[in-house]
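Q: when you get a sec, could you give me coordinates for this:
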Amino acid sequence: MVWAQVASTGAIFGTIVDNSGAAVAAASITVVNQATQVKRNLTSNDTGFYSAESLLAGSYEVTVQKPGFKETVLRDLTLAPGQRLQSNITLEVGAVETKVDVEAEAVRVETESGESAGVIGGTQVENLLLNGRNFLGLGLLVPGVTSATITGHAVGGGSLNSGGLTGETPLSINGLGREYTNYTVDGAYNMNTGNDINLNITPTLDTIAEFRILKDNYSSKYGVAGSAQVLVESKSGSRTFHGSLYDFLRNDKVDASNFFSAGNKTPLRQNNFGFALGGPVTIPHIYNRNRDKNTFFFVNEEWRVIHSGSTVRGAMIPEAMRNGDFSGSTTFGAKGNQLVFDDAANNFLAGKNCL
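A: This next block holds a predicted model:
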């Protein structure tokens, strides 16, 4: 079987061995997504190798069975977008009815590839506060990632450009320009080809399961970009219903006045509100009544309302000068209301008569 090659999907692979280190062939392996319970059934080859390809990011459970050995279950394997996760499993001799449960390591050293990357997980996406609620702000948590200055209104995150309303990309990765980074959502190209610094779609935070930033030395399968890859994995439904209702408020009533506004507060009314809902697709008494089918949905709607002002300062010529009286100008000499010349050259004095 050949699986579709999508850049954001990952894989769990490894080798099945016994206590002596010998390969265990023809072992039955089941890889299960713990949220959706979608299963992938595999069999180890003659060298004990197995590989579950084209897996979506998430938490997985791997079960290995082989006659003459105890059943082994490895739980809570966290797979990031585009990651190839190695999981070697050692079987113990014993009855099949005996089960060995193994918890995956919370922190692992990347040994499967030489790529330099950082992952922003679902817990961080849900709990870290962001001015403007633009997911790109979380990218600054990854070493080597900075925010470049871009155009746009200062409300909602400054260089994050009003929380992504215009879709401009501010991230500079490894010191390169922001136009050299490629963005994808679930493996689909998400860049404006006109300038390479705008996203076609700016995913809202409540739709993102997690995202991964590949900084350098990554696989050639990604291509396109000369700098880095930002892989966004969207949420999907699960066996149970989950949802949220939210409203994020910014208001000048709880803000300090601008330093340059002479004590007058700049007006600001900003509301970011919406809902998210996901779960199994079920029609009572007709379809999926036991929620055991692999049909899910996830929907998010978000609205943004912003009413804001700005403080602008500038220099103005004094009223006397606007009326033609330059006697108070520091560029005139002691002769009053007339220009001072260098008598020898009959020219304006440098630095004196330049208005």
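
Q: use CA for all of it now, contacts and neighbours both
A: Will do.

Q: now the helices: where do they sit in the stretch 51-200 of the chain?
A: Assigned by DSSP state H, counting those that start in this stretch, the helices in the stretch 51-200 of the chain fall at 122-127, 161-164.

Q: distance to G274 and mean neighbour count for these - can I get that in JSON lines?
A: Below are the helices of the stretch 51-200 of the chain laid out as JSON lines (distance: least, CA to CA, whole Å; neighbours: other CA atoms under 10 Å):
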{"stretch": "helix 122-127", "distance to G274": "14", "mean neighbour count": "14"}
{"stretch": "helix 161-164", "distance to G274": "15", "mean neighbour count": "24"}
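
Q: need those in TSV with distance to G278, can you?
A: Formatted as TSV, the helices of the stretch 51-200 of the chain follow (distance: least, CA to CA, whole Å):
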stretch	distance to G278
helix 122-127	15
helix 161-164	24
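
Q: and of those helices, who's closest to E110?
A: With CA to CA as the measure, helix 122-127 is the member of the helices of the stretch 51-200 of the chain nearest E110 (19.7 Å).

Q: number of nearby residues for N41?
A: Around N41 sit 12 other residues, with neighbours defined as other CA atoms under 10 Å.

Q: helix, strand, or coil at it?
A: strand (DSSP: H, G, I helix; E, B strand; the rest coil).

Q: pretty sure it sits against Y50.
A: No. Counting by CA atoms under 8 Å, N41 stays clear of Y50, with 10.3 Å between them.

Q: sorry, back to before: and N272, which of the helices of the stretch 51-200 of the chain is closest to it?
A: N272 lies closest, by CA to CA, to one member of these: helix 161-164, at 10.0 Å.

Q: before we move on, back to that, closest one to A35 among the helices of the stretch 51-200 of the chain?
A: Checking the helices of the stretch 51-200 of the chain against A35 by CA to CA gives helix 122-127 as the closest, at 13.2 Å.

Q: now show me the structure for the sequence below, then we'll compare the two:
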Amino acid sequence: MLLYWKTLIFTVAPFVCCLTIAAQDLDNVTISGTVTDQNGAVVSGASVTAMLVATKAERTTVAGGDGNYKLIQLQPGVYNIKAWFTNFATEERTNLTTIAAQTLQLDFVLKPAGVTVEAVIVVDASGTQVDTTRTVVGGTVTTREIESLPLASRSPLDLIFTLGGVSEEPLSTRYLADDKNARTTPEEAGSFSLSGGTAYSNNITIDGLDNNDDRSASQRFTPSIEAVEEVQIVRNQFAAEYGRASGGRINLRTRGGSNEFRGRAFYFFRDESLDANTWKNNSLGIKRLPVQEHDPGFTLSGPIVIPPVYRGNNRTFFFTA
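A: Now for the predicted structure:
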């Protein structure tokens, strides 16, 4: 039995790694800055560590001769970041919220160990930091907004209409053949336009991976709203890595697991008795249109644990919805 589980783990691991590598250059977080002392002199060789709060995963780098450091390809989320060096007190910034494709400028000023014997901890719970280095035009619907905004359609793609530069486009306005009676697959115009561009020229991805249905100019798959952590659009001035489309790019970033087992159950219900009728329908004596929608579900996440073979705390996680 033990041999079977080990074989299963080694068989699945390469597939999981392939999924990670395919999207590793898209929509990550970069944290950079300068480490100096109280007099403004650079602290060459200072260590800077970023820890993702949810999974306790850490990434460490060393400041160069000019005191500058840079952490790249970090997973979006909430971080605790600290800087330290020999004979200096540790300075730590906690609860820093980052979003996809963000570059965060974070400078540290270290004090001599003789001045203070305790680490300097700065708590920042004010929300997402402003990215002054980002030149692309777009926006992001954050986790808090996804959970707070009412969404009758339960489709995460409809959240992009809350961002600027997005407009609705009528469907089924273009066809591949001139003869509409010909038995050919119609080419849809798409459902939304970014910055006035053509709605059939958008690039839709999930975690940076292709999710385009080329035959209908729309998404191939729509994940559950409960499984989406961020909805990001890039309308203009995007890098070549986004490619493929001239209209814009929409990326859905899915949720991930953490070191704690978490879950919730939900039941989304709609009925015409709960809806208001229009004034015109009331004046004509027309009743409300029948609406019946039942959408139960659940989410569950946490570390992968296979007792007594494997315990994935701080290493391997799962999320299902």
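
Q: R250 of structure 1 is nearest to which of the helices of the stretch 51-200 of structure 1?
A: helix 161-164 (12.4 Å).

Q: run the chain-centre distance for stretch 252-271 of structure 2.
A: In terms of CA atoms, centre = their mean, to the nearest Å, the centre of stretch 252-271 of structure 2 is found 15 Å from the chain centre.

Q: for it, buried residues please.
A: Going by neighbour count (16 or more other CA atoms under 10 Å), the buried part of stretch 252-271 of structure 2 is L252, R253, T254, R255, G256, G257, S258, N259.

Q: quote the end-to-end distance of stretch 279-297 of structure 1.
A: End-to-end span of stretch 279-297 of structure 1 (CA to CA, to the nearest Å): 6 Å.

Q: what's the neighbour count on S216 of structure 2?
A: For S216 of structure 2, the count of nearby residues is 17 (other CA under 10 Å).

Q: quick one: contacts for I304 of structure 2?
A: Counting by CA atoms under 8 Å, 6 or more residues apart in numbering, I304 of structure 2 touches Y310, R311, G312, N313, T316, F317, F318.

Q: A239 of structure 2 belongs to a strand?
A: No. Counting by three-state DSSP, A239 of structure 2 is located in no strand; its state is coil.

Q: what residue in structure 1 is paired with it?
A: Here A239 of structure 2 is matched to S219 in structure 1, going by TM-score structural alignment.

Q: how many neighbours does that match have?
A: 13.

Q: and for it, nearest residue in space, chain neighbours not counted?
A: Leaving aside its sequence neighbours, S219 of structure 1 sits nearest to E115 (CA to CA, 6 or more residues apart in numbering; 7.6 Å).

Q: quick one: the counterpart of the one you found in structure 2 from L104 of structure 2, how far?
A: In structure 2, E115 of structure 1 lines up with V136, judged by TM-score structural alignment. The gap separating V136 of structure 2 from L104 of structure 2 is 15 Å, by CA to CA.

Q: the two: which has the busier surroundings?
A: Neighbour totals were compared for V136 of structure 2 and L104, and L104 leads with 24 against 14 (other CA under 10 Å).

Q: residues in contact with L268 of structure 1?
A: Residues counted as contacts of L268 of structure 1 (CA under 8 Å, 6+ apart) are R250, N251, D252, I306, H307, S308, G309.

Q: hang on, isn't the second one packed against T266?
A: No. Look at N251 of structure 1 against T266 with CA under 8 Å: they stay out of range, at 10.0 Å.

Q: what is in contact with the two at once?
A: Common neighbours of N251 of structure 1 and T266, using CA under 8 Å, 6+ apart, do not exist here.

Q: the strands in the stretch 151-300 of structure 1, which residues?
A: Applying DSSP state E, counting those that start in this stretch to the stretch 151-300 of structure 1 gives strands spanning 171-173, 182-185, 188-189, 208-216, 229-234, 242-251, 268-280, 296-308.

Q: want to throw those into TSV with distance to N127 of structure 1?
A: Below are these laid out as TSV (distance: least, CA to CA, whole Å):
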stretch	distance to N127 of structure 1
strand 171-173	21
strand 182-185	21
strand 188-189	26
strand 208-216	12
strand 229-234	17
strand 242-251	13
strand 268-280	16
strand 296-308	18
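
Q: for the ones you listed, which one sits closest to L138 of structure 1?
A: Using CA to CA as the measure, strand 208-216 is the one of those that comes nearest L138 of structure 1, at 9.5 Å.

Q: and the closest one against structure 2, how far off on average?
A: Compared with structure 2 after fitting, strand 208-216 of structure 1 deviates on average by 1.6 Å (mean CA distance after the TM-score superposition for structure 1).
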